[in-house]
Every structure is written in structure tokens, then in C-alpha cells.
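> would you be able to build a 3D model of this:
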Amino acid sequence: MTLIAAQVSAYTMSAGRIGSIIAGIVAVAGIVIGVLALRRRTRRGSTAALTGGLIATALGIAVAATADGGLGTGNGLGGAFVAIALGLAATTLGGVGLRRAH
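As a prediction, this is how the structure comes out:
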């Protein structure tokens, strides 16, 4: 038995797409904060980047786990994969920043 997900319009904002967008924004913010924290060697910025990265990764995993269908079905699966990758990058930057801040 095959499960076929209904296609949605390119402009329809599903819950998965919104979750992926939010996770992506948090991940990009974590990356920016992480880079700035590495430059300035601040513990506060590194902690913020680490936290943002973990939140973005967790949200991306949640969206990917609950997506019905594959890529291109409008459930935010592609955005979830991008958010996971960016979240891991932000987490890494935050971890390196914390290590250097000590």
C-alpha cells in the first residue's frame, strides 16, 4: 500500500513550512551570534549560539519526523533538513566559542 500525500500550492503555509522557517531563522541567528562570539570571545554569545543551535536542530528534527510525504509535498521537509544542518553549525560555533572563552 502506498501513501500519497496531497500536493499543496507553492503559497500555502502549512504547519511544517512555518516550523521549518522558524527553525531556519533561529539557526541563522545562532550562526551569526556564534561568529560574533568567536571574534569577541564572549561566553554569553557562545551560550546563545549553542542554545539557538540546539533549538533549531530539535525543531528541524520534529518537523522532519512529522512530515507526511517526501520533498516537494509542501510539508516543510526540505526546510527541516536545511534547519538541521544550520542548527548543527550554530551548535558547533557555540561550543567552540565556549571552549575559547574559558
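> use CA for all of it now, contacts and neighbours both
Will do.
> OK, contacts around residue 12?
Counting by C-alpha atoms under 8 Å, 6 or more residues apart in numbering, residue 12 touches residue 74.
> what about 6 Å?
By C-alpha atoms under 6 Å, 6 or more residues apart in numbering, the contact list for residue 12 is empty.
> assign it to helix, strand or coil.
coil (DSSP: H, G, I helix; E, B strand; the rest coil).
> distance of it from residue 88?
28 Å (C-alpha to C-alpha, to the nearest Å).
> for the comparison step, fold the sequence that follows:
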Amino acid sequence: MSASAALMAAAEGGIMGDGRTGANLALGVGLLGLAIGRLALARADGRISTGNARTGGMSAIAVGMAGTALAVLHLATSSGGPGTGNGLVGAIVAIPLGLGAVLLGRRALARCHRADRPADRMPV
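Here you go, the predicted model:
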């Protein structure tokens, strides 16, 4: 197959797995957000002493929102249904992963905020 024929096949969607690229990217970003959120939560609890939990929490929120946005964009632009090879099921799975990263990041930020409170204002 010549290079021009390969480019034509790619443009027409003839290469297997082409429709799944967006879903795989959204899945990867969602999993990365979950990992960052989990590390930020561990830092906020004091189990890991290196790094800043607040920065990790904000990063997890940003990465989780990006993963969710990529998954929703892929769902909106894909044609066909589940099982057609367009990556719809992967995009559907990526949405809760991204939202989970946002929730973990928010939880880490809340724990940082609670830890920064002065001792006289802590609830008993």
C-alpha cells in the first residue's frame, strides 16, 4: 500500500480503531486525573509528605474536567451506536472517571482548607 493510499484510507475512516482515539484519550486523561486526585488526597491526610495537596487538588479538578469534556465531545460527534467501533462505550466510561477526579480533587481541597484553619476556630 502506498503512502497516498494509506492517507486516503485514514481520511475515510478505513483504518481500524480510528474512531476510538478520542475515547481512549478521554479515558487516559480521566485515569490520570484520578491518580492525581488520589495523591492529593493522600497529601492532604498527611500520608505523603512531599508536594502540595492544594496544587494537586486543583490539578485533579482541571484534569478531570478536561477528561469529562473530551468524553462528552466524543459522544456528541460520534456516529453509530455501541459496538460499531466508534468508541462510544469508552467515552461513556470516561465521563464518570473524569467526574471522580473532580470529586477527589475537591475533597483534597476541602481537607487542606480544614487543616489550615486556626486551632481556636476548629469545631469540637
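> superposing both, give me the TM-score.
Once superposed, chain against chain, the TM-score is 0.85 (TM-score structural alignment, normalised by the length of the first structure); 93 aligned residues with a C-alpha RMSD of 1.6 Å.
> point to the residue nearest the middle of the first structure.
Centroid-nearest residue in the first structure: residue 83, 2.8 Å away (criterion: C-alpha atoms, centre = their mean).
> what do we get in the second structure for that residue?
In the second structure, the residue paired with residue 83 of the first structure according to TM-score structural alignment is residue 94.
> what's the host helix or strand of its match packed up against?
Assigned by DSSP states H and E, residue 94 of the second structure falls within helix 88-115. Helices and strands touching helix 88-115 of the second structure, as assessed by 3 or more C-alpha pairs under 6 Å, 6 or more residues apart in numbering; DSSP states H and E, comprise helix 21-45, helix 53-77.
> hmm, who's touching the first one?
Read that as helix 21-45 of the second structure. Contacts of helix 21-45 of the second structure (C-alpha under 6 Å, 6+ apart): 48, 53, 56-57, 60, 63-64, 67, 70-71, 87, 90-91, 94, 97-98, 101, 104-105, 108, 111-112.
> now do 7 Å
48-49, 53, 56-57, 60, 63-64, 67, 70-71, 74, 87, 90-91, 94, 97-98, 100-101, 104-105, 108, 111-112 (C-alpha atoms under 7 Å, 6 or more residues apart in numbering).
> how about stretch 86-96 of the first structure?
27-28, 30-31, 34-35, 46-47, 49-50, 53-54, 56-57.
> from residue 20 of the second structure, how far out is the aligned partner of residue 54 of the first structure in the second structure?
Matched by TM-score structural alignment, residue 54 of the first structure corresponds to residue 65 in the second structure. Look at residue 65 of the second structure and residue 20 of the second structure: by C-alpha to C-alpha, they are 20 Å apart.
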